[in-house]
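>>> From the sequence below, what's the structure:
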Amino acid sequence: MSRKNIIKTVREHCEPIIEELGYDLVDLEYVKENGRNFLRFYIGKPEGISIDDCQKVSEVISDKLDEIDPIESSYYLEVSSPGLDRPLKTDKDLKRNIGRNVEISLYKNIDGRKKFYGILLGYTETHITIEEENGIERNIEREAISNIKLTVEF
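Predicted coordinates for the structure are as follows:
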């Protein structure tokens, strides 16, 4: 089975379980690093993720993965928080973060800039809307965006 199909199969079987436990499946990857295969689940919840949360999810999905056995070779299962500066990839990510500060990186300059900062106001299938520091609302085409992530403030 291809890596893409493995991810699709694992997501179909494990995402509902993760959601039943009260978490969001933020991202899922199956990668080879230093000759080893890793199946990585990145989970989230509004109040943040603890080590106990990761262990709980790991135990439950490990049983499910044993049951469906989607990966023929050996692999390491990892469950973790995606981190504060992770990219917002899905509409679910965007919805969860409306009202928060984001940084948007573009493939090419718009108005002489490749980065925009502001409060995420909303999104559509084709655009992301932010309010910049100067109060101006800016609609940016999703096709022009290379990366969007939360800004980390200390």
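>>> From now on I want contacts and neighbour counts done on CA atoms only, so please keep to that.
OK.
>>> Distance check, Ile148 against Thr90.
Distance of Ile148 to Thr90, computed by Cα to Cα, to the nearest Å: 10 Å.
>>> let's see this one next to it:
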Amino acid sequence: MQDTIANSSASPSEQNSDTGRFLRETGLAADVAAVVEPVLEDLGFRLVRVKIQGDGRDRTVQLMAERPDGSINVDDCEAISKALSPVLDVNDPVSGAYRLEVSSPGIDRPLVRPSDFEDWSGHEAKIELNEAIDGRKRFKGVLEGFEDGEVRIKTDTGEHGVQHLGLPVHLISDAKLVLTDELIREALQRAKERHSNRPGDGAELDEDDLED
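Sure, this is the predicted structure:
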């Protein structure tokens, strides 16, 4: 089951929002997202993605979250899990037993908001559309930001060489950063900067701060 698709029914203002997700879950994952998203916001986090894997006793609810600055650590994940478990029990969007897993988006993260394409401009990404453009649904290239409802990307089209394209955000069914040495260095640098900006914190950077 594919849990995440483009929310083509969203209004242009919603699709162009810097903070709103243009990728939305469907089915059971959407039911879970509707329950957890407001709780996360109250805790100071934002939802990245919900996925449901397995069925029956092997069912797992996977939830990716982050702070608005893109950070999250192990303690945050534990706090989110403790806050969400009773809420999910009461609302019961998932029948039967399941495991709840809360994690960071990871370095090669999904891109689910227009602001993600701005934040990670200059890095490689893979983008898949739910409708073909010039016979293609899959694109890989360097992000060049977001403008006028389109993701800007520099990509090698093969026959027509390198081109700068605009992909309508409402056609995107999946988007993800490509793990490269440059991306790892950038993610580490951002984690160090966040760490150094914490007031009154003189401790050295630890693994939790690099989790995103």
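>>> re earlier: which one of Ile148 and Thr90 of structure 1 has more residues nearby?
Between Ile148 of structure 1 and Thr90, counting by other Cα atoms under 10 Å, Ile148 is the more crowded of the two (22 against 11).
>>> Does that one touch Val102 like I think?
Yes - counting by Cα atoms under 8 Å, Ile148 of structure 1 does reach Val102; the two are 6.8 Å apart.
>>> Now do the end-to-end distance for stretch 110-130 of structure 2.
Stretch 110-130 of structure 2 end-to-end distance (Cα to Cα) = 16 Å.
>>> gap between it and the chain center?
9 Å (Cα atoms, centre = their mean, to the nearest Å).
>>> Now it: buried residues?
For stretch 110-130 of structure 2, the neighbour count (16 or more other Cα atoms under 10 Å) marks 110-129 as buried.
>>> Ok, stretch 93-105 of structure 2 next?
Quick answer for stretch 93-105 of structure 2 (16+ other Cα under 10 Å): Pro93, Val94, Tyr98, Leu100, Glu101, Val102, Ser103, Ser104, Pro105.
>>> same question, stretch 139-154 of structure 1
Buried, per 16+ other Cα under 10 Å, within stretch 139-154 of structure 1: Asn139, Ile140, Arg142, Ala144, Ile145, Asn147, Ile148, Lys149, Leu150, Thr151.
>>> Now for the closest residue to the third one other than its chain neighbours, how many residues are close by?
Leaving out its chain neighbours, the residue that sits closest to Arg142 of structure 1 by Cα to Cα, 6 or more residues apart in numbering is His127, at 5.0 Å. Look at His127 of structure 1: counted by other Cα under 10 Å, it has 16 neighbours.
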